[in-house]
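1. What follows is a predicted structure for the sequence shown.
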Amino acid sequence: MSDTSGSEDIEDDLLLIVEDDAAFARALKRSFERRGDYRVLHASSIEEAKEILKTESPERAVVDLKLGVQSGLNVVQLLHEHDPEMLIVVLTGFASIVTAVEAIKLGACNYLVKPSNTDDIDAAFTRNTGDVDAPVAGRPTSIKTLEWERIHEVLTETNFNVSETARRLGMHRRTLARKLAKRGVS
């Protein structure tokens, strides 16, 4: 695509959104397209992302951490292997230290907690340096936070299989389901 404002020709960046929530993906796609800097493609699963990569090479990607029963970390790995220069931002509604670290190790350039808007995501693509002035937590982590991080760690290990996660945690499946529902994870 050409820039019609009279400046030099600029091709829009190709952005791939990998998100299984169709309404959220549609809103995010429209919002990025309105900016005029992006041509946006959408995949709702790792399989759809693989199909897109057969014919397209996105410069940027937004990947949801939980894609139904699949882990978005697999998508991050796939995208990074396809193009190590691709800028990948992981979005999640249930962040944990474990998944943040793994996402970065697998090739993501940033990790954001939902709700995040296009401004947040766009800034995350370009923010590739650390902040030495970031506040260091002044209080210890709560038991609830530690519990949630452990649950999420095991969820990730089991590819979001709730029954297997409950078994590994020594917890009744219904108890785990209630905890996930309270966090908005279903």
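-> Cool, got the structure. Residues are numbered from 1 along each chain as shown.
2. Please count neighbours and contacts with C-alpha atoms only from this point.
-> Will do.
3. Look up how far Met171 lies from the residue nearest the centre of the chain.
-> Nearest to the geometric centre of the chain sits Val90, at 2.4 Å (Cα atoms, centre = their mean). Computed as Cα to Cα, to the nearest Å, the Val90 to Met171 distance reads 29 Å.
4. for the chain, what spans make up the helices?
-> 22-35, 46-53, 72-82, 97-106, 118-126, 143-157, 162-169, 173-182 (DSSP state H).
5. what's the angle between the second one and helix 72-82?
-> Angle of helix 46-53 versus helix 72-82, following axes from the mean of the first three to the mean of the last three Cα atoms, to 10 degrees, is 20 degrees.
6. List the buried residues of stretch 47-63.
-> 49-50, 52, 57-63 (16 or more other Cα atoms under 10 Å).
7. Show me how far it is from its chain's centre.
-> Relative to the centre of its chain, stretch 47-63 is centred 14 Å away, using Cα atoms, centre = their mean, to the nearest Å.
8. take the one below as the second:
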Amino acid sequence: MADPLKFLIVDDDATFTRVLARAMTKRGFNTKVARSADEALDIIKTWSPDLVSLDLKMDGASGLTVIQPLTAANPAVRIVVLTAYASITTAVEAIKLGATQYLPKPANADDILTALQQNDADEEIDISSQPMSVNRLEWEHIQKVLSEHDGNVSATARALDMHRRTLQRKLAKHPARQ
């Protein structure tokens, strides 16, 4: 009998990781949990996962910092980046770094496994007939500038000519839907 696939969950939400780990273990995966990017980097020194669920925004370093070390440890690894703070900029960066898929939260175990197993792009994806709202455009622009400044909030605030605390408040809010 073949060894079970190794599934790494990287997320700082204790409830989410507990529920997802239980669901993946029940599905037959050898599952480990890391509650930070640093903890994930420690785990992959001795354990190479086949599948990874990776939160984008955690305390400490971003989940994006884990993608390249994961693909270096196992070039065949499949990574789905999960976030409640989805933006075009972070989605593009995650895919460029080597992530397989990018999903907005909330996502359940079935959503995650479907995303990890999807190999082809969906040409039939729904395209909204409505343009983005001004609030969503602002969110996307902030995310782009933040990415250009490697997540440095102070440098981003200066580039946007915005007070640092104002930027922090905007970053703490969930993005506008459209």
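-> Right, received. Where do you want to start? This structure is a prediction, so every number in the text was calculated from the model and none was measured.
9. Any idea what the TM-score comes out to?
-> Laid over one another, the chains give 0.89 as their TM-score (TM-score structural alignment, normalised by the length of the second structure), with 175 aligned residues with a Cα RMSD of 1.8 Å.
10. Quick one: map the residue nearest to the centre of the first structure onto the second structure.
-> Alignment note: Val90 of the first structure maps to Val81 in the second structure; criterion TM-score structural alignment.
11. quick one: contacts for its match?
-> Listed by Cα atoms under 8 Å, 6 or more residues apart in numbering, the contact partners of Val81 of the second structure are 53-56, 63, 94, 99, 101-103.
12. Count the residues that sit near Met3 of the second structure.
-> You called it Met, but residue 3 of the second structure is Asp. The local packing of Asp3 of the second structure (other Cα atoms under 10 Å) involves 8 other residues.
13. What is the equivalent residue in the first structure for it?
-> Aligned partner of Asp3 of the second structure by TM-score structural alignment: Glu11.
14. and if you look at Asp120 of the second structure?
-> Matched to the first structure by TM-score structural alignment, Asp120 of the second structure sits across from Thr129.
15. Roughly how far does that match sit from Ile143 of the first structure?
-> Following Cα to Cα, the distance that separates Thr129 of the first structure from Ile143 of the first structure is 31 Å.
16. How about Ala123 of the first structure?
-> To Ile143 of the first structure, Ala123 of the first structure is 32 Å away according to Cα to Cα.
17. Pull the contacting residues for the aligned partner of Ile43 of the second structure in the first structure.
-> Aligned counterpart of Ile43 of the second structure in the first structure: Ile52 (TM-score structural alignment). Residues in contact with Ile52 of the first structure, defined by Cα under 8 Å, 6+ apart, are Ala43.
18. wait, isn't Glu19 of the first structure in contact with Ile46?
-> No: look at Glu19 of the first structure against Ile46 with Cα atoms under 8 Å: they stay out of range, at 9.7 Å.
19. what do we get in the first structure for Leu167 of the second structure?
-> In the first structure, the residue paired with Leu167 of the second structure according to TM-score structural alignment is Leu176.
20. The closest residue to that match other than its chain neighbours: how many residues sit nearby?
-> Closest residue in space to Leu176 of the first structure, ignoring its immediate chain neighbours: Ala166 at 6.2 Å, by Cα to Cα, 6 or more residues apart in numbering. Using other Cα under 10 Å, Ala166 of the first structure has 19 other residues around it.
21. Aligned to Ala166 of the first structure, what sits in the second structure?
-> By TM-score structural alignment, Ala166 of the first structure lines up with Ala157.
22. Surely that match touches Arg169?
-> No: the criterion here is Cα under 8 Å, and Ala157 of the second structure misses it with Arg169 at 11.5 Å.
23. re earlier: next step: the buried residues of stretch 47-63 of the first structure restricted to strands.
-> Those of these mapping onto strands are 60-63, per DSSP state E.
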